[in-house]
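Below: sequence and its predicted model.
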Amino acid sequence: MHQARPLPPYLIQRYHGWRATSYTENESWYRTLAQEGQHPRAMLISCCDSRVHVTSIFGADQGEFFIHRNIANLVPPYTADGQQHGTSAALEYAVCALKVAHVIVMGHSSCGGIKGCDDMCSGRAPELEERTSFVGRWMDILRPGYARVDGIEDEGQRLRALEKEAVLVSLENLISFPFVTAAMERGTLTLHGLWLDIGEGRVEQFSPATQAFAPI
C-alpha cells in the first residue's frame, strides 16, 4: 500500500494535545474501557454531516454511545440477501451482541443527502439516477418518504418535512429486522426518533401519540 500518506501536521498536533490533556486526565477510565470492553446503553444512528456532533449534544463519555453514521441517517429495510450491508451489520451488533437498550435515529436541518434525494426524485439530478451512483442508490431508501411530502410546493418546507421523513422511514425500516422486533417484544429495546435544528441548537423528538415532532 503505497498510496497512504502521513497525517497532516494540524491533526498530529491535535492528537498530541489530546494525549497530553484529556487522555492523561482520564487515563484510568480509558484503561478500564480497554480491559472491560464496551457496554453502551444506546445506539445512535446519525448523519455523516460534520456539523452533527452527537456526543457533544448529549454530553456522552467514551463507551456510552454505539454510533453509526451514514448519509442522511437512513436505515435500509431488512433483507437476507447475503450481501454486505454496513448499517444492518452495525444494527445487528448493537442489538444482538451489545444488547443496547435504545436505538436512536437523529436527523438534522440543512442535510445535503436530503437535498440530493429531493433533487433526484423531482428530476433535477439525473446523475443520481445512474445505477453507478452510490449516493443515489442509497437515497432510494427515502423514496417512500419523498412520496409523502411531494405535494409541498415550498422548497424549504418540503426539505424540512423530508428531513423528518428520513427519521420516520428509518424507524419503519428498523421494525422490519426480526432481531429488533424480538428485543422490543421482550421489553429490552425501545426506538426513538429525533431531529436537530443545527442553527438553533434545538432537538425535537417524534411522538407516536401526536404523530409529530416536538421540542424535548
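Right, received. Where do you want to start?

drop to CA atoms for contacts and neighbour counts, all remaining ones
Fine.

Checking Gln13 next. Helix, strand or coil?
With DSSP: H, G, I helix; E, B strand; the rest coil as the basis, Gln13 sits in helix.

Roughly how far does it sit from Gly201?
Counting by Cα to Cα, to the nearest Å, the gap from Gln13 to Gly201 is 29 Å.

What count of nearby residues applies to the nearest residue to Cys47 once chain neighbours are set aside?
Counting by Cα to Cα, 6 or more residues apart in numbering, Cys47 lies nearest to Asn73, which is 4.3 Å off, once chain neighbours are set aside. Residues within reach of Asn73, counting by other Cα atoms under 10 Å, total 26.

name the element the residue nearest the centre of the chain belongs to?
In the chain, the centroid-proximal residue (Cα atoms, centre = their mean) is Ser46; its distance is 2.0 Å. Secondary structure assignment for Ser46, by DSSP states H and E: strand 42-47.

another structure for you, compare them:
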Amino acid sequence: MQHAKPLPGYLVQRYQGWKATTYAENHSWYRRLAEEGQRPRAMVISCCDSRVHVTSIFGADQGEFFIHRNIAALVPPCEQDGAQHGTSAAVEYAVTVLRVSHLVVMGHSACGGVKGCLDMCSGHAPQLEGNDSFVGRWMDILRPGYARIEDIADPDEQARALEHQAVIVSLENLMTFPFVEEAVKSGQLSLHGLWNDIGAGSLSQFDPKSGKFEAI
C-alpha cells in the first residue's frame, strides 16, 4: 500500500502526551484489560459526528462501553442476505458474545445524516438518490421514520422529529434480530433510546408509554 503516510505531527504529540500521563498513571489497568479481555456492561450505538463524544458524556473509562458509530446512529433491520453488515455484526457480537446488559441508541441535534435523509425524501437531494450513493442507501433505513413526520410544516420541528425517529426506527429494527428479541424478552438485555442536544448539553430518553422523549 503506497498511499499510506505517517501521522501528522499534532496527533503524534497528543499520543505521546497520553502515553506519558494517562497511560503511565493507569498502566496496570490497561494491562489487566489486555490480559483479561473486555467485559463492558453496555453497548452504545452513536453517530459518527465528531461533536458527539459518548465516553465524555457519561464519564466512561476504557473497557466500560462497547461503542459502534455510524452515520445517524442507525440500526438496519435484520437481513441475512450474505452481504456485509457492519452494524448488525457489532450488535450480534455485543449481545451474543459480550452479553451486554444494556444497548443504547443515541441520536443528536443537527445531525447531518438525518438532514440528508430529510432532503432526499423531500426531493431536494437528487445526488443521494442513485445507487452509487453510500450515504443515500444507508439513509433509506430512515424512510419509514420520514413517512411519520413528513406532514410537519415547521422545518426545525420536522428536522428534530426525524432525529427522534432515527432513534425509534433503530430500536424497532433491533427487535427484528432474533438474538436481541430473545435477550430482551428473557430480561437479559434492555434497550434504551437517547437524544443529545449538543448545544444545550442535554439528554432526553425515549418513553415508550408516551411515545415522546423526556429530559433526563
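Structure received. This is a predicted model, so every value here is computed, not measured.

Buried residues of the host helix or strand of Ile57 of structure 2, list them for me.
Using DSSP H and E, Ile57 of structure 2 maps to helix 54-58. Within helix 54-58 of structure 2, the residues scored as buried using 16 or more other Cα atoms under 10 Å are Val54.

average offset between that helix and structure 1?
Superposing on structure 1 and averaging over aligned pairs (mean Cα distance after the TM-score superposition for structure 1), helix 54-58 of structure 2 comes out at 0.3 Å.

any idea how far that helix is from the chain center?
Distance of helix 54-58 of structure 2 from the chain centroid (Cα atoms, centre = their mean, to the nearest Å) equals 13 Å.

Also stretch 70-89 of structure 2?
Using Cα atoms, centre = their mean, the offset of stretch 70-89 of structure 2 from its chain centre is 12 Å.

how far does it stretch from start to finish?
Rule used - Cα to Cα; the end-to-end distance of stretch 70-89 of structure 2 is 13 Å.

In structure 1, which residue range corresponds to it?
Mapped onto structure 1 using TM-score structural alignment, stretch 70-89 of structure 2 covers residues 70-89.

May I see the buried residues of that stretch?
Buried-residue list, stretch 70-89 of structure 1, by 16+ other Cα under 10 Å: 70-77, 87-88.

Following the helix holding Ile57 of structure 2 in sequence, what is the next regular element?
strand 65-70.

Superposed on structure 1, what's the mean shift for that next one?
Looks like 0.2 Å for strand 65-70 of structure 2 (mean Cα distance after the TM-score superposition for structure 1).

quick one: contacts of the longest helix belonging to structure 2?
Taking DSSP state H as the criterion, structure 2 has its longest helix at helix 155-174. With contact meaning Cα atoms under 8 Å, 6 or more residues apart in numbering, helix 155-174 of structure 2 is reached by 72-78, 105-109, 111, 114-115, 118, 142, 144-146, 149-150, 152, 180-181, 191-195, 206, 213.

Alright, calling it a day.
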